[in-house]
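K.L.:
Next come a sequence and a model predicted from it.
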Amino acid sequence: MKTLDPDDWAYDGNYDNAYDGHDGKKAKGFNYHQGPEWLWLMGYFLRAKLHFAKDKPDLLDKTVQFIQQTLSAHQVEMEKSPWRGLPELTNKDGVKCTDSCPTQAWSMGCILDVLYDLDKVITEKT
């Protein structure tokens, strides 16, 4: 999830903390919160989708499928990672950010929360 709408004048989805040039929108890591994609936000987004779909059986199945598909991409990323974790953030469109922590506790924790909620919903359904 991007930290700023791409249509915003301050958006810059490529975070480079080492850049010390003349572009004030990103020099010295200024754009840390201005566009790079933070993984932990996805956890809250998916949990909210699940929460609001729980009481709507026709929507719940589609939501569960959407969450499973979304999390499958996260699983692939974890399997590729030598740390077996998810990074703090990515650059525009999921491109690896070299200035991001390669595995971050809150990225993993928020995804684990989604998995916990998803398991509860699936268990209650059966």
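P.N.:
Cool, the structure landed.
K.L.:
alpha carbons only for contacts and neighbour counts from here, please
P.N.:
OK.
K.L.:
for the protein, what spans make up the strands?
P.N.:
37-38, 89-90 (DSSP state E).
K.L.:
and the residue most central in space within the chain, what does it touch?
P.N.:
For the chain, residue 39 is the residue whose C-alpha lies nearest the centre (C-alpha atoms, centre = their mean; 2.4 Å). Neighbour list for residue 39: 1, 86-90, 107 [criterion: C-alpha atoms under 8 Å, 6 or more residues apart in numbering].
K.L.:
Let me know which of the strands of the chain is the nearest to residue 121.
P.N.:
If you check each of those against residue 121 by C-alpha to C-alpha, strand 37-38 wins as the nearest, at 25.7 Å.
K.L.:
Structure two is appended below for comparative analysis:
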Amino acid sequence: DMVYCGVYDNALDNDNYNLAKGFNYHQGPEWLWPIGYPELTNENGQFCSFSCETQAWSVSVVLEVLHDL
């Protein structure tokens, strides 16, 4: 992908339409759910400070499995 950027920075405010204001949220950083990982990371697994530690749908899947057992 020609506009891929593996670093997500929601605070970036410049003229680059592909990156500014966190536009690359779905076009760059790796999503690592369902369990045990943060919502997303920067390239090469680097910490992303704009990410949630866990997502609600990830936790709900674990709870659903435990309920079904």
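P.N.:
Done, it's in. For clarity, every value in this text was computed on a predicted model and none was experimentally measured.
K.L.:
Now the TM-score, please.
P.N.:
In this superposition the chains share a TM-score of 0.73, using TM-score structural alignment, normalised by the length of the second structure; 64 aligned residues with a C-alpha RMSD of 2.2 Å.
K.L.:
Just put the strands of the first structure in CSV and tack on mean neighbour count and distance to residue 60 of the first structure.
P.N.:
Below are the strands of the first structure laid out as CSV (neighbours: other C-alpha atoms under 10 Å; distance: least, C-alpha to C-alpha, whole Å):
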stretch, mean neighbour count, distance to residue 60 of the first structure
strand 37-38, 23, 26
strand 89-90, 28, 29
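K.L.:
want to try TSV for those, with distance to residue 10 of the first structure as columns?
P.N.:
Formatted as TSV, these follow (distance: least, C-alpha to C-alpha, whole Å):
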stretch	distance to residue 10 of the first structure
strand 37-38	15
strand 89-90	18
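K.L.:
Among those strands, single out whichever gets nearest to residue 15 of the first structure.
P.N.:
strand 89-90 (8.3 Å).
K.L.:
residues in the second structure aligned with that closest one?
P.N.:
Mapped onto the second structure using TM-score structural alignment, strand 89-90 of the first structure spans residues 40-41.
K.L.:
how close does the residue of the first structure most remote from its centre sit to residue 35 of the first structure?
P.N.:
Distance to the chain centre peaks in the first structure at residue 22, reaching 29.8 Å (criterion: C-alpha atoms, centre = their mean). Residue 22 of the first structure sits 19 Å away from residue 35 of the first structure, taking C-alpha to C-alpha, to the nearest Å as the criterion.
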